[in-house]
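Asks: missing the sequence, but the structure's below:
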């Protein structure tokens, strides 16, 4: 009997594989036959594999950048059986995301992001749900001072906690990853939950660390393969770990939501979650049956805010500290300007206009770090005539941000860390249209104002109080600028020394 069952299982497995192979062949033949002369140019895809033979999945943004040199600023490429249109260069990306924002304004939801969000939340949803969640989220975050004076106080409070952590190392080498991530995460936590967490809180640590790991794994080569061939999911260890981490994070968020629900005061909203719960209650009392204000949408929206509000800013800040250690002459100029203008007092947001060199350095950190090089995938909402090509409705579109932030036609030294990119001949901050680290258009980062404030205050405060250097025996040249590629680009593993600049600094 066991032998029969084994044979049946083998036949079943073989049949499934044959069926899958046939399905892929049909998809391939259909994709080839459905192409037209109006399609953008691009390399011919292979059966099943598409253009995988031309793509380095460990650095896909670099592969696409190379392909753009051959096929132009608008081209197609096949990720497995899926056709994707890539937009390269500032002018082309701006034309799509800004000038034709409606046509390119949908989100292409890959299998892993469908697993994460089920079409809910704010980042990976479309249609009425996205409109409702984005409208409510932006309005509520503004109410809690996102990017304004109220946020400034939260950030300055957190900089002091972070300073204490750095001081504990007494100038010895340490990895900045966790303390910086915890500090930045506490800003969005204060806005979302109405409170900050202690860095030693194991639940908080677990949430932040697992969210960061998920962002890294989501951009890994194996998960990109999963997005092309989702049937592989259950056999991929990384995918299973992603789902386990996700469930753990969602459970922690749900526990926090339940605690806030128990102490909810409709007349005194403490944060985003309270406002959502109050609005949900109001909708229920009105008798409205179909509503986007339900628990699953709340938990997924909060997880979107928590992950996005932690990883991107913390990663950029870590790049900034590393770049200061690598280029001490630039760090010298930043600290000279800070000392001269602030004269020992703590920075405030208003100081940005009087610290043009420091502000230019922060802009250049964002440009060179290029932490979301492929952007998040867009999708056309209708058939689009674009730069002489027809891009059909429902096509996945990648506006390649790395091609904008390093566009040779826009930047004097695109591959070099050069703060002069953002300074005019008088030393004033210079606005650059090709500066798009937050993307642009309808899907631009909703937290841009908060992120800009965080980067300025954290960076200025830390540079005012510490001198950042490589560890003893490590030269500036040894600090490697080659990134670790995930969904975002992180600095290679490294340690820095944060050396106090003197006891005369304010407490």
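Replies: It's in. Worth saying up front: this structure is predicted, and the values here are computed from it rather than measured.
Asks: switch to C-alpha atoms for all contacts and neighbour counts from now on
Replies: Noted.
Asks: so who does the residue lying closest to residue 449 once chain neighbours are set aside touch?
Replies: Among residues not flanking residue 449 along the chain, residue 147 sits closest, at 4.7 Å (Cα to Cα, 6 or more residues apart in numbering). For residue 147, the contact set (Cα atoms under 8 Å, 6 or more residues apart in numbering) comprises 449, 450, 451, 452, 453.
Asks: Return the set of buried residues in stretch 291-306.
Replies: 292-293, 296-306 (16 or more other Cα atoms under 10 Å).
Asks: Same question for stretch 235-242.
Replies: Within stretch 235-242, the residues scored as buried using 16+ other Cα under 10 Å are 238, 239, 242.
Asks: Select from those every entry located in helices.
Replies: 238, 239, 242 (DSSP state H).
Asks: Switch those over to JSON lines; also include distance to residue 277.
Replies: JSON lines is the format used below for those (distance: Cα to Cα, whole Å):
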{"residue": "238", "distance to residue 277": "34"}
{"residue": "239", "distance to residue 277": "32"}
{"residue": "242", "distance to residue 277": "28"}
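Asks: Use this one as the comparison:
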């Protein structure tokens, strides 16, 4: 009897092993067949079964091996990476066939995480409203300079970590435009919001965010830091909802105080229209987008400015001398001074270039089959513009890996903006370019009074 049971046990054991072996072979074979490259598709490194190239990280080495257009696979998601100024311009400007796409953990509305008609309507409204309230114009100067007075007090009073102070200062400029008022740096709910932004973006940029984007169905059911991101963004949304409800209680359609007032008017104007995308939920997400685009890019750039001015005191001295010579001590800097500050302007641009705070730009997706660099990229494939390949290209910059403001100065020491300067990509998704104007104004104030 024991021998019979032993034989049955051995048979069952081998049968289970065979089943597992068959399942593994079947999954690997199915994955290979499903993810075979179609004809004309860009080349790229072989990926692991199921995982693809999830752990392939050296983008520039891959460009040297496979060329300026190559493919990757993150989980089951196909991606094509573009390298070099010419190919990026061809894809994002000449063809104009790529929609903006960002794979978020939880939201698919607003400006950055939407596409199609929703994206077009929201983007058009955001840009026109920001222009109305002074972005890119002189009328924003008073907001920036007023905020600098508060920032300067915190900088001068004691040794400080620039991270939180600069985040607070830049975010307050966004608050003035969006909410119509600023917050004190020590205000608890404001500090908490800044911390939530930092933590949520860190997680989304980590391996947990990559795994979520590659395997969303699975990761929604697995524990990990990514599970806390939803709660973090919901807390930020709650902060914005409080401001929105306060606005609704005091809102007068005949008087627009800030972005929220303008959006509430737009909601009222578009009621009943078939293609209407304006509602309060979209308003909250758009405000969140403005904070991410405006505060993160600008404050990070300013922190790089602190670092490079500390590392290169001789460059800092030249900036200070130029500002002292052209502006002096009797007044605050103005955007009108920019034409007379070519070296300072060059330093700001070089900080953005070598700081490289958005190395892979904003992901896109093709809305039809398109020819890029001699290859066919099918509809629905994610396209990654590798901005690092342009900002550090030896063909475009004399000393690409050295902090060198002369990259933006001609022989007469006049400022020249170069075509390969793409800190925030090309095309229509670059909301960051409006916010980075804050950096230029703020940097001049910091250089004049604090550095």
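Replies: That came through, no problem. Here the structure is a predicted model, which means the values were calculated and not measured.
Asks: Aligned to the residue nearest to residue 449 of structure 1, what sits in structure 2?
Replies: Using TM-score structural alignment, the partner of residue 147 of structure 1 in structure 2 is residue 136.
Asks: Let's verify that match: helix, strand, or coil?
Replies: Secondary structure state of residue 136 of structure 2, per DSSP: H, G, I helix; E, B strand; the rest coil, is coil.
Asks: any idea how far it is from residue 101 of structure 2?
Replies: 25 Å (Cα to Cα, to the nearest Å).
Asks: what residue lies at the spatial centre of structure 1?
Replies: What sits nearest the mean C-alpha location of structure 1, by Cα atoms, centre = their mean, is residue 312, with 4.9 Å.
Asks: quick check, that residue in a helix?
Replies: Yes - according to three-state DSSP, residue 312 of structure 1 belongs to a helix.
Asks: For the aligned partner of it in structure 2, give me its contacts.
Replies: Matched by TM-score structural alignment, residue 312 of structure 1 corresponds to residue 297 in structure 2. Residue 297 of structure 2 makes contact with 357, 432, 435, 436, according to Cα under 8 Å, 6+ apart.
Asks: Which residue ranges of the stretch 401-507 of structure 1 form strands?
Replies: Here the stretch 401-507 of structure 1 has its strands, by DSSP state E, counting those that start in this stretch, at 466-469, 484-485, 489-490, 497-500.
Asks: Give me the neighbour count for residue 410 of structure 2.
Replies: Residue 410 of structure 2 is flanked by 11 other residues according to other Cα atoms under 10 Å.
Asks: One more: residue 222 of structure 1?
Replies: 19.
Asks: same deal with the one 3 residues further on?
Replies: Using other Cα under 10 Å, residue 225 of structure 1 has 17 neighbouring residues.
Asks: how close does it get to residue 402 of structure 1?
Replies: Taking Cα to Cα as the measure, residue 225 of structure 1 falls 22 Å from residue 402 of structure 1.
Asks: try residue 147 of structure 1
Replies: 26 Å.
Asks: I figured residue 414 of structure 1 hits residue 408, correct?
Replies: Yes - counting by Cα atoms under 8 Å, residue 414 of structure 1 touches residue 408, with 6.1 Å between them.
Asks: neighbour count winner among those two?
Replies: A direct count of neighbours by other Cα under 10 Å for residue 414 of structure 1 and residue 408 places residue 414 higher, at 18 against 14.
Asks: Now the more buried one: closest residue in space, sequence neighbours ignored.
Replies: Per Cα to Cα, 6+ apart, closest to residue 414 of structure 1 is residue 406, 4.8 Å.
Asks: What's that neighbour aligned with over in structure 2?
Replies: Under the alignment by TM-score structural alignment, residue 406 of structure 1 pairs with residue 392 in structure 2.
Asks: Could you do residue 242 of structure 1 as well?
Replies: In structure 2, residue 242 of structure 1 lines up with residue 229, judged by TM-score structural alignment.
Asks: Just the closest of the ones in helices among the buried residues of stretch 235-242 of structure 1 to residue 211 of structure 1, please.
Replies: Nearest to residue 211 of structure 1, judged by Cα to Cα, of those is residue 242 at 9.5 Å.
Asks: tell me the secondary structure for the nearest residue to the closest one once chain neighbours are set aside?
Replies: Distances taken as Cα to Cα, 6+ apart place residue 214 nearest to residue 242 of structure 1, at 5.9 Å, with adjacent residues excluded. At residue 214 of structure 1 the chain is in helix, as set by three-state DSSP.
Asks: pretty sure residue 214 of structure 1 contacts residue 244?
Replies: No - taking contacts as Cα under 8 Å, residue 214 of structure 1 lies outside contact range of residue 244: 10.0 Å.
Asks: Among those two, which residue is more densely surrounded?
Replies: Neighbours per residue (other Cα under 10 Å) separate residue 214 of structure 1 from residue 244, with residue 214 holding more: 23 against 14.
Asks: where does residue 393 of structure 1 sit relative to residue 29 of structure 1, distance-wise?
Replies: 20 Å.
Asks: can you check residue 415 of structure 1 too?
Replies: With Cα to Cα as the criterion, residue 415 of structure 1 and residue 29 of structure 1 are 41 Å apart.
Asks: Kindly report the same for residue 136 of structure 1.
Replies: Here residue 136 of structure 1 is placed at a distance of 44 Å from residue 29 of structure 1 (Cα to Cα).
Asks: which of those two has more neighbours?
Replies: Higher neighbour count among residue 136 of structure 1 and residue 29: residue 136, with 18 against 14, using other Cα under 10 Å.
Asks: mind checking which helix or strand the more buried one is in?
Replies: helix 127-143 (DSSP states H and E).
Asks: That helix vs structure 2, mean deviation?
Replies: Superposing on structure 2 and averaging over aligned pairs (mean Cα distance after the TM-score superposition for structure 1), helix 127-143 of structure 1 comes out at 0.8 Å.
Asks: Please, where are all the strands along structure 1?
Replies: Assigned by DSSP state E, the strands in structure 1 fall at 74-79, 82-87, 106-107, 378-379, 384-386, 389-391, 396-399, 466-469, 484-485, 489-490, 497-500.
Asks: With structure 2 overlaid, how far apart is the fifth one on average?
Replies: Compared with structure 2 after the fit, strand 384-386 of structure 1 shows a mean deviation of 1.1 Å (mean Cα distance after the TM-score superposition for structure 1).
Asks: which residues in structure 2 does that strand match up with?
Replies: Under TM-score structural alignment, the alignment places strand 384-386 of structure 1 onto residues 370-372 of structure 2.
Asks: ok now that stretch, how far from the chain's centre?
Replies: Taking the mean of its C-alpha atoms, stretch 370-372 of structure 2 sits 25 Å from the chain's own mean (Cα atoms, centre = their mean, to the nearest Å).
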